[in-house]
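Visitor: build me a structure from this.
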Amino acid sequence: MDAPAGQTVAAASANNNDNTAPTANPNGPDTQRSRGSISSLLFLALLFILFGGGSRGDDLLTRQQLHDSLQSLVDQQANFSAYLRNETSNFTLTQQDAHLDPVIQYFLPPSAYARPYQPSYYRNITGFLNGETRFVNLSSVTNSTLDPLAHALLQAVNLTEAAGRRGDWDWQAGNRVQFSVLESRPADNHTINMIHGKVDLFDKAADRTIRFTVDGVHFPLNGSFYGFVEARGRHSELRQIPSLVPADVRNETGQAVNAELLQRIDRLKAIITSGILPETEGTDDSLVTSCPFILHAQIHPSALSQRQMEEVEEEMNRPTGITTARRPVLLMDAVLVSPECGILLHIDSAKGLMSQRYWRKTINYAGVAALVYFALLVALVREIGRCQTPAMLSRIGRGMLIVQMCLDAFAFTAHMTFAIVADNRASLPLIAPGFIACILLMFQMQFSNNIYEVQGPEHPSPSPPPTRPAGAGSAPAAEALAIEAEQAPLMQRLKTLALRTIETLREFSGAFWLLISLGCGIWLLFDTLRASNFMVRLAHYVFWLPQIVRNVRRNMRMGLSWEYVLTVSAGRLFFAMYIFACPSNVLGVEPQAWASYLPWAFAVQLLILAAQDYLGPVFFLPRGWVSDDAYDYHPLLPQPDSEAPEQSLGDCSICMDAILLENDAAKSSLLAGAAVKRSYALAPCHHLFHTQCLERWLDIKNICPQCRRPLPPL
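Guide: I've put the predicted structure just below:
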């Protein structure tokens, strides 16, 4: 079964000092669990084992240190194996506090999962579970039923020390939790699965995340979980897991744990033999909190029979296309309790997504994303082929392409990073949209350069400083200019320097904007998947704003085709809504409330562009704000004779067809200050054309096709 790469952290543990037996009461203020005596060096070595890949890390652990860790792990496995055979051993199983079970059963009552028939559960839940946590401070419980249970559990705990162990994490904030679980079945054991993974807590208010590692067991027959949860940088004692389970299955659990220790020994030997040391992940979260947790969890039973559940899971693991029962929803209730810190986290109905379904969804998303990016690429190539003349390029807002370059750089880095990290059957499909996004980025850079070559002269260059010839008895010209520059006001010198810098950047415009786009893409990848950054929202909301502003400033209608505008709008809106509005997107981004306004934002911008194309670029501005230099190609003309056989104004000088009048009575009074687009266009040289014919002609040349007189923009 494929495990989500980069999504599971399995923390291994072992005890370096087997001569230290744990006390009977693990909750006392001066006692330490046996797992606390394991050296952090051994924890790092075992943590490396479970990552399964990486690069040479000579700066992390030396070969001698790995040999020491291996020897310590072998000794601990030998002691634990002797304990299971009832032989003399230095290992002692810790007895859990008898007051712990009543507190857990208050939140996970066994009767809540009782059914009148034999229930069935998922046998393997490798994947992700997401839910919300409810914080309970066991030292100040107000519930009359829970209060005596919590008081009995914490009677031997120093509450002052417990508060110090909690660290600076805001436990009372509304935290979201994500379980990333990897299950494995020990050899010769069909009733117990070993689980490894991580538990991430997200403080949405403070925008913080803390990660815990989890080690435990899963009983597929009744859907129950037991395990230890420690902050990243600390470790749990794997051999103490049997102390958490019911007494009738402790021996069987011990055998499963022993098999897991043997597997870890083999993995560590393989690492030493290969000489490749995997890298560690992340930072030490034990600095944030030192609270250890005990995990008790229960999967919700399904309404299927055991045979139907086995068919569903078999079809999920090895699809054959057969018809099975409807796949039940994976829901799990969990309790994370830390008697040493006096806190409890309750997770109610966390929703799960199996790894098989997750990667299948990822492949489906990659296919759809590749098609969308291919449509965007085709639309852009067609638009580049259509916009070849300076007249067309001068009417395109370059800022619109720059925003798209940033978004496509983000898409390229995100898809490629996801594909590399995944390293499974979804990697190759994810490369496809990333590769097409990269090609799209290159074409956009080319298109942007073409536009700059036409629009660049619109920006005036800074005038050179005046030269002064050297006269008799005066300083040389160079010294005179230097003295004048030093005497110039500071703001004037800064302005000159800024203008020269901008002009230099324009000389390398393509490379400059490419670097800016790639930098923004990488930054958005690492900073904006939380969907809390204003830049991403702004980029989606005002996507066509540069084109609208360009139309107003130049008093020209849009130079882009509506085929390109609608294709780009639909494609960009698809990605925006999928990432920020879809509750089960493969990126794990939570739905954002502001995403519901994105379609309206796109619609408003498209309506403005359509109105500018039909009513004129400055139709929404007051008449006093519009320059008088703008030429009106659509003045009111005398109506033709009503008795004439054809109601036309004459023949078009381009297509030579008759110019028929439309019903323009309402148009003339719609907006007095707008250049209303009619079926005819009268040039300053008094030659009459169809509006569409003249538009197509002006896309090629800015002169009259008859008299060759220069024409203003239409």
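
Visitor: only C-alpha atoms for contact and neighbour calcs from this point on.
Guide: Will do.

Visitor: ok, which stretches of the stretch 401-550 of the chain are helices?
Guide: 427-455, 477-487, 490-507, 509-527, 534-541, 545-554 (DSSP state H, counting those that start in this stretch).

Visitor: contacts for the third one?
Guide: Applying C-alpha atoms under 8 Å, 6 or more residues apart in numbering, the contact partners of helix 490-507 are 461-462, 485, 512.

Visitor: max pairwise distance over these: which two?
Guide: The largest separation in the contacts of helix 490-507, counting by C-alpha to C-alpha, is between Ala485 and Phe512 at 29.8 Å.

Visitor: would you agree Leu129 falls within a strand?
Guide: Yes: according to DSSP: H, G, I helix; E, B strand; the rest coil, Leu129 belongs to a strand.

Visitor: that one and Arg709, how far apart?
Guide: Distance, Leu129 to Arg709, by C-alpha to C-alpha, to the nearest Å: 71 Å.

Visitor: next: Ile522.
Guide: For Ile522, the distance to Arg709 - C-alpha to C-alpha - is 50 Å.

Visitor: also this sequence, please, to line up against the first:
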Amino acid sequence: MANNPPPFAILLVILLFLYLTPDPPSPGESHRQQHAVAHERGALEALNNSTYGDLHLGKEEDARPLNLTGFRPEHGFRWELLESAQDKARDQARYALGETADGLIEGGSDQYPLLYHNVTGFVEGEWRRTGAYDGPHVNLSAITPHGTYTSEDWKRNVTATSGDVRIHFREKENGEAWNTSVRRISARATIGEETSFGTWWEMILYGIHFVDFGEIILTTTSEKFDGIFGLPHLALSNHTFSLGRDLLNKTLNETIEKQKEGILEDSAPWSSTMEGEDLFSVPHCEYVFYLQQHPVPLNLPGGAAPGNSLVLHHLEEELRFPHRPFLPKTPDMTMSMVAFSPDCGFTIESKGPPDLAPQEGKHLKGPKTEAYAFVARRHVLLFTVIIAAQLLLLLRQMKEASTPSTRSRISFYTIAILALGDGFALLGFALFGMQIESTTMLLLATAYVAFLSVIFFGMGFLKEIWTVQSTERSREERQQAANSPQAPNSPETTQPETLPLPVTARQAINSGATPIIIPSDQDIDAEIAENQDGDANANNQGSPRRGFGSVYLRFYLLLFGLVFLSLHATTWPASVQSVYSSTLTFAYMSFLVPQIYRNVMRNCRKALRWDFVIGQSILRLLPFAYLYAYKGNILLIEPDLNFLAVLCGWVWLQVCALLSQEHLGPRFFVRDTWVPPAYDYHPVLRADEEGASLPSGAKVLAGEEAGMTTTTKAGESRDKSKKIFDCAICMQDLEVPVIASAADADGAGASGLSGGLLARRAYMVTPCRHIFHSVCLEGWMRYRLQCPICREVLPPL
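Guide: Take a look at the predicted model:
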């Protein structure tokens, strides 16, 4: 009969079906979509009916207020900051482009600078606040009369005087086919404040990119600010206003038509709200960014000559469609920034010349996406080598732990933590591989190596360890059940009620004869152990393998839970996110702690290969050393050498603890009352008068007889503080230190005790008083936990 699928698989299929099935639009959503389309149509019509200069409210006599949300006088926006921000943007353009800046902005110059035409990539740097700030003063009731806010605290409200900023640009690869001088562009900006809490804000902005002179204007859009529809009025000249209006008139109309036809179901396609932030309606500050690209430092003769522009064009084409295995060195993008908030009333700008010295900042710098992806591929390839090396060490450890005795020593949780780390890497590379097209194949290949490490080998090794240690867990459960007081009417103590035998049943007759018991011709100890295991598993056949199914479930639930929590943590404040990542990293790098604990509880000196311990410690630390010590890491994490030093020190302490347990004993740093009693295979041997405390099997030295008067008795070496025994495994002499009798305890024997700590590790004494070389008996006990001489059951190491 075929096996039924597990309930978890059926539940997973149902959840995936419900998640992937598109929901039909509700009547409320359809009405909201129609209202949004009508509003966007009116805003686009207002843009087409306006002229440049209408936004300068109260500045000119012929100025007309724009019929856009956030642009009307009664809304209370601080549009008086626009003129100063535009003047600052023009000054930055003059500094970056020189004398031709004004002509390029007005459209009267054909001397185009060396600039990247496609700025897809990211730039980052420091910002400073300029001017006074008195907080937001906006008439929210006039802007959104039907909107309700759950809080009066404004988000994205920058109150610090300085901080960090990072902007990720995304631009169409080939631009607009009908217009090559202006393009639409989107960006994801992250603004951080230098405060004690490390506050940072994220937003999505949409705008236009003037390709000829490198000017980029970005703005946010929300229910209280039609930023994308009023963007041309934020331009620096009438020429750029006309270019921007023509571009937006075409692109916005295409998006509105998609919404009207149902192709695009998003009612706010230009919203600046990040995913997951729209759970609660909270007012947030709006932003307008002016970014000026600086010329690319190619250091070619002739400056902005047409030939050099062609060289830059070929460089961009080679980055986008590489034909050579090694790309040339690509200069980073450099941009100066000025941004202001029209509703919150503050202005910030990037740090750099000419206002500040180059030592204080060099504006915003960063690589293009193609150059970043090329460097990222090399770094990911190195990480693939690290995962392959980890897998090789795991295979060597699995080959070493090929017997039940060796598997029982290994901590299940140590291997589980390593498998969780590989699973985390698997899902992380798979998710990034689906999002970053330029490195998809390499990221998926790395994810496949991690898949082999965690699914085939990691979980297989965990299953073997779980199966071997199931007997130990059953023994502990039975011991706990025996020690716990049972209820008087518990099922264990109540005899089952049975019906009396029928009258015609045959009664047992006691003949008085003595029963004859025929002994078994097999291994009695093995039969006893088999009967005990059979009784224990009579009601639960195959319990170790079936019980591992729950371990599978818990493992993958924990893995997916950590991944989803980590993805959600990217939206947390910087301080909370730092605490979460540091805690998770520290817990992951504590993978040797469970093994140290198991060594103490089982009194085991060594369970893992040293190449596995040292190799895994180094290989697991290398990615964190790359992230916390290398500034150009692919995750753009700021270096933190202090935390990296803490991680390295913590791993070093764990390795030293395992080394000390092997040479000084697994319980040398804990009290005897803290741990359960365990047999000591390396006892101190004392020579009393009868020799009762010494192991059996003392060897008679060659040339010595019982009747001869010599200074050396049988079984003694020339040194009175040592005795010679015969190892029954290797058949070689074993010379062990022996403490003198009580009469001589204060003599030479006492001095031998202080120096014999490491010498006791050379021999092992069984509970049946047989002595062997430590290497010989450990090798024997890897396969059988029986004394090689008398077949007595031995305690596990």
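
Visitor: ok so, going back, let's have the contacts of helix 490-507 of structure 1 in TSV, adding neighbour count.
Guide: Formatted as TSV, the contacts of helix 490-507 of structure 1 follow (neighbours: other C-alpha atoms under 10 Å):
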residue	neighbour count
Ser461	12
Pro462	14
Ala485	14
Phe512	12
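
Visitor: redo those residues as JSON lines? Include distance to Arg232 of structure 1.
Guide: Listed next are these as JSON lines, based on distance: C-alpha to C-alpha, whole Å:
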{"residue": "Ser461", "distance to Arg232 of structure 1": "57"}
{"residue": "Pro462", "distance to Arg232 of structure 1": "57"}
{"residue": "Ala485", "distance to Arg232 of structure 1": "60"}
{"residue": "Phe512", "distance to Arg232 of structure 1": "41"}
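
Visitor: which of Leu129 and Arg709 of structure 1 has more residues huddled nearby?
Guide: Leu129 (21 against 13; other C-alpha atoms under 10 Å).

Visitor: what lines up against the more buried one once you look at structure 2?
Guide: By TM-score structural alignment, Leu129 of structure 1 lines up with Val123 in structure 2.

Visitor: I'd say that match and Ser350 touch.
Guide: No: here Val123 of structure 2 does not reach Ser350: they are 11.4 Å apart, not a contact under C-alpha atoms under 8 Å.

Visitor: counterpart of Gly345 of structure 2 in structure 1?
Guide: With TM-score structural alignment as the criterion, Gly345 of structure 2 pairs with Gly342.

Visitor: what's the closest non-adjacent residue to that match?
Guide: The shortest distance from Gly342 of structure 1 to any non-neighbouring residue, by C-alpha to C-alpha, 6 or more residues apart in numbering, is to Leu138 (5.2 Å).

Visitor: what about that neighbour, neighbour count?
Guide: 22.

Visitor: that one and Cys341 of structure 1, how far apart?
Guide: Counting by C-alpha to C-alpha - Leu138 of structure 1 and Cys341 of structure 1 are separated by 9 Å.

Visitor: secondary structure element for Thr347 of structure 2, which one?
Guide: strand 346-350 (DSSP states H and E).

Visitor: what about that strand, how far off from structure 1?
Guide: Compared with structure 1 after fitting, strand 346-350 of structure 2 deviates on average by 2.2 Å (mean C-alpha distance after the TM-score superposition for structure 1).

Visitor: and the strands in structure 1?
Guide: Remark: strands assigned in structure 1 by DSSP state E are 127-137, 175-184, 193-203, 208-219, 224-231, 293-299, 331-338, 343-354, 648-651, 658-660, 680-682, 688-690.

Visitor: how close does the residue lying closest to the match of Leu129 of structure 1 once chain neighbours are set aside sit to Arg94 of structure 2?
Guide: The shortest distance from Val123 of structure 2 to any non-neighbouring residue, by C-alpha to C-alpha, 6+ apart, is to Gly366 (4.0 Å). Going from Gly366 of structure 2 to Arg94 of structure 2 by C-alpha to C-alpha gives 21 Å.

Visitor: would you format the helices of the stretch 401-550 of structure 1 as TSV with distance to Cys704 of structure 1 included?
Guide: Below are the helices of the stretch 401-550 of structure 1 laid out as TSV (distance: least, C-alpha to C-alpha, whole Å):
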stretch	distance to Cys704 of structure 1
helix 427-455	21
helix 477-487	49
helix 490-507	33
helix 509-527	34
helix 534-541	39
helix 545-554	20
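
Visitor: right, so these: which one is the most enclosed?
Guide: Most buried of the helices of the stretch 401-550 of structure 1 by mean neighbour count (mean count of other C-alpha atoms under 10 Å) is helix 427-455; its value is a mean of 21.

Visitor: what inclination does that helix have with respect to helix 509-527?
Guide: Using axes from the mean of the first three to the mean of the last three C-alpha atoms, to 10 degrees, the inter-axis angle of helix 427-455 of structure 1 relative to helix 509-527 is 140 degrees.

Visitor: what helices and strands are in contact with helix 427-455 of structure 1?
Guide: The contact analysis (3 or more C-alpha pairs under 8 Å, 6 or more residues apart in numbering; DSSP states H and E) places helix 427-455 of structure 1 against helix 355-386, helix 390-393, helix 398-422, helix 509-527.
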